[in-house]
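Enquirer: return atomic coordinates for the entry below.
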Amino acid sequence: MPRFEANPARRPALVAGASSGIGAATAVALAEQGWPVALGARRVEVCEALAEKIRADGGEAFAYRLDVADGDSIDDFVAASEKALGPAEIVVSGAGDLEFGRVWEVDPETFLHQVQVHLVGAQRLAYRVLPGMIERRRGDFIVIGSDCADRPRPGMGAYNAAKTGLEALAEQLRMELEGTGVRASVVRPGQTQTAMGMSADPDVVGPLLEDWARWGFARHPYFLRASDIAAAVVAVAATPRGAHLVLVEAQPEAPLRESDTAPPREPDTGTEEGSR
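Expert: As a prediction, this is how the structure comes out:
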């Protein structure tokens, strides 16, 4: 006899930060599992266009404006999404933003906003959705962390601090939720091609990349794609009850060498841009 009742076949999923990059890829990947998806981001028109594509491909999708730095916006998004799709079974906290800079050079309000988006936004989502999950005695609350939480990089402004705090928050949640039937998990990307940080001044990014290489953060030029992280999110959510993927870290596989002495091949950068 199974120790846990299986998850229902229909699992509505809420994705914060679904307008581009990892969030958009995750919404598509979850919909491909046959699960309804609610897409939330400030650029709601982009979310709606993606939702239309998901529906055209036979999936079920709903788009609604979401600003995770605004508690009222989160309340409205969750209420509208659950009215449209049903109670949330999966929540992916993936809203992100990035401003490069040295800690002492970043404007404190910019620093605070980064923390609000990455860390406080996730707590606001948890505050809004976890009581219902606990009442139903099942659910997956998944945060998109970063290997910066484990290995901070210079020049990342508030990103290192915010992601470190976010992963600590998820670990705390996991302990607090033990025995409720609700799983809190971290999907931790390594270097990933997204649009985040693409507005940065090249004069800032150039020295930053040199610092990364100096500190050993650039072993090879390959990047993950957003779809790779989406696949990791699906793996976490699709794990049958009774097992819990607590932390899944994805790193880009190194380019193949021609031989032990030959240099790596030039990377295939694909069509996505930027890095996460």
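Enquirer: only C-alpha atoms for contact and neighbour calcs from this point on.
Expert: Will do.
Enquirer: does the residue nearest to Val120 when sequence neighbours are not counted count as helix, strand or coil?
Expert: Leaving aside its chain neighbours, Val120 sits nearest to Ala69 (7.3 Å; criterion: Cα to Cα, 6 or more residues apart in numbering). Secondary structure for Ala69, judged by DSSP: H, G, I helix; E, B strand; the rest coil, is coil.
Enquirer: distance of Ala69 from Ile22?
Expert: For Ala69, the distance to Ile22 equals 19 Å [Cα to Cα, to the nearest Å].
Enquirer: higher neighbour count, these two?
Expert: Ile22 (29 against 20; other Cα atoms under 10 Å).
Enquirer: so what's the more buried one up against?
Expert: Ile22 is in contact with Gly94, Thr194, Ala226, Ser227, Ile229, Ala230, counting by Cα atoms under 8 Å, 6 or more residues apart in numbering.
Enquirer: and this one, so I can compare the two:
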Amino acid sequence: MTGASNKVVLITGASSGIGEATARTLAAAGHRVVLGARRTDRIAAIAEQIRADGGSAEHHALDVTSLEEMRSFAGQAHELHGRIDVLVNNAGVMPLSRLDALAVQDWDRMIDVNIRGVLHGIAAVLPMMRARGQGHIVNLASVSGHRVDPTAAVYSATKFAVRAISEGLRQESRDIRVTVISPGLTRSELTDGIGDNDIRAAVRESMAAAIPAAAIEYAITQPPEVDVNEIVVRPTAQG
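Expert: Got it, this is the predicted structure:
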């Protein structure tokens, strides 16, 4: 594997929140980041700021629910840099509601982005990493992937699934490192989908997105023989 610096890192959902913070953190540490998101104007601005600060960043339009777009995203990065060291599967949605609200469209959206999006990311980079004999896939889960709370049943189900997929990939791999990052309450645009005012207020008092980003940096900069399998990080005030 490459050294602790100068990795080529693909980041999905990089237009805000943990994805944006991860791009900025890793670029500042000397890694070459490739940002993917649907809001191309936003990721273009972030990439431009990173380059202005002396970092390396490219950006591409990406909807993770499309396998074709995910493969194109990975393929362009591989063509430009000659390799992909790390994929950070960060894109996610969190429109919380009670099950009896029957928000079926929200359920489907969470399944498409939070589960299929992760699988599409794996499908896009795994053949390249296998061919090279090395690589690192970082999947963003949540503390909601360890517990279930009212209004979060479907969201929690998707994050339990991310942990299950990650563990299966880890057990199948000897040359690919697999890490799950499970953040607690984090200030992010994800919370825009929360209808409960008390929950939204609590999130506003939560940890900055730079904290999970630092956990990702820690995981990917360990020696090649070390696989950091899971990191749970949450505000001390969170129950």
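Enquirer: what residue in the second structure is paired with the residue nearest to Val120 of the first structure?
Expert: By TM-score structural alignment, Ala69 of the first structure lines up with Thr65 in the second structure.
Enquirer: separation between that match and Gly168 of the second structure?
Expert: 21 Å.
Enquirer: which residues outside the lengthiest helix in the second structure are in contact with it?
Expert: Of all segments of type helix in the second structure, defined using DSSP state H, the longest is helix 153-172. With contact meaning Cα under 8 Å, 6+ apart, helix 153-172 of the second structure is reached by 94-96, 98-99, 107, 110-111, 114-115, 118, 139-142, 144-148, 176-180.
Enquirer: now it, how far from the chain's geometric center?
Expert: How far helix 153-172 of the second structure lies from its chain's middle: 13 Å, per Cα atoms, centre = their mean, to the nearest Å.
Enquirer: which part of the second structure matches stretch 104-113 of the first structure?
Expert: Residue span in the second structure matched to stretch 104-113 of the first structure, by TM-score structural alignment: 100-109.
Enquirer: name the residues that touch that stretch?
Expert: Stretch 100-109 of the second structure has contacts (Cα under 8 Å, 6+ apart) with Val93, Pro95, Ser97, Val154, Tyr155.
Enquirer: how far away is the last one from Val33 of the second structure?
Expert: Noted for Tyr155 of the second structure: a distance of 28 Å to Val33 of the second structure, by Cα to Cα.
Enquirer: the third one too?
Expert: Taking Cα to Cα as the criterion, Ser97 of the second structure is separated from Val33 of the second structure by 34 Å.
Enquirer: okay, the two: which has more neighbours?
Expert: Val33 (29 against 21).
Enquirer: which residue in the first structure lines up with the more buried one?
Expert: With TM-score structural alignment as the criterion, Val33 of the second structure pairs with Val37.
Enquirer: state which strand of the second structure is the longest.
Expert: When the second structure is parsed with DSSP state E, its longest strand is strand 176-183.
Enquirer: and for the second structure, the residue most distant from the center?
Expert: Asp100 (29.4 Å; Cα atoms, centre = their mean).
Enquirer: so that one belongs to a strand, correct?
Expert: No. Using three-state DSSP, the assignment for Asp100 of the second structure is helix, not a strand.
Enquirer: burial count for the residue lying closest to Pro152 of the first structure once chain neighbours are set aside?
Expert: Distances taken as Cα to Cα, 6+ apart place Asn160 nearest to Pro152 of the first structure, at 5.6 Å, with adjacent residues excluded. Neighbour count for Asn160 of the first structure, taken as other Cα under 10 Å: 21.
Enquirer: Asn160 of the first structure maps to what in the second structure?
Expert: Match for Asn160 of the first structure (TM-score structural alignment): Ser156.
Enquirer: which residues in the second structure does stretch 131-142 of the first structure match up with?
Expert: Against the second structure, stretch 131-142 of the first structure falls on residues 127-138 (TM-score structural alignment).
Enquirer: returning to what we had before: taking strand 176-183 as reference, get the angle to the longest helix of the second structure.
Expert: 160 degrees (axes from the mean of the first three to the mean of the last three Cα atoms, to 10 degrees).
Enquirer: how far apart are helix 153-172 of the second structure and its match in the first structure?
Expert: Compared with the first structure after fitting, helix 153-172 of the second structure deviates on average by 1.0 Å (mean Cα distance after the TM-score superposition for the first structure).
Enquirer: list the buried residues for that helix?
Expert: 153-163, 165-167, 169-170 (16 or more other Cα atoms under 10 Å).
Enquirer: same check on stretch 46-59 of the second structure?
Expert: So stretch 46-59 of the second structure, judged by 16+ other Cα under 10 Å, has buried residues Ile46, Ala47, Glu48, Ile50, Gly55, Ser56, Ala57, Glu58, His59.
Enquirer: check these and tell me the two furthest apart.
Expert: Maximum pairwise distance in the buried residues of stretch 46-59 of the second structure, criterion Cα to Cα, is 13.1 Å, between Gly55 and His59.
Enquirer: residues in contact with the most centrally placed residue in the second structure?
Expert: In the second structure, the residue lying closest to the centroid (Cα atoms, centre = their mean) is Asn90, at 1.6 Å. By Cα under 8 Å, 6+ apart, the residues touching Asn90 of the second structure are Ile11, Thr12, Gly13, Ala14, Ile18, Gly19, Asn139, Leu140.
Enquirer: what's the match for the third one in the first structure?
Expert: The pairwise alignment with the first structure assigns Gly13 of the second structure to Gly17, based on TM-score structural alignment.
Enquirer: that match - nearest residue in space that isn't next to it in sequence?
Expert: Using Cα to Cα, 6+ apart, the nearest residue to Gly17 of the first structure is Ala95, at 3.8 Å.
Enquirer: residue in the second structure matching that neighbour?
Expert: Match for Ala95 of the first structure (TM-score structural alignment): Ala91.
Enquirer: wait, that match sits on Gly13?
Expert: Yes. Using Cα atoms under 8 Å, Ala91 of the second structure is in contact with Gly13, at 4.0 Å.
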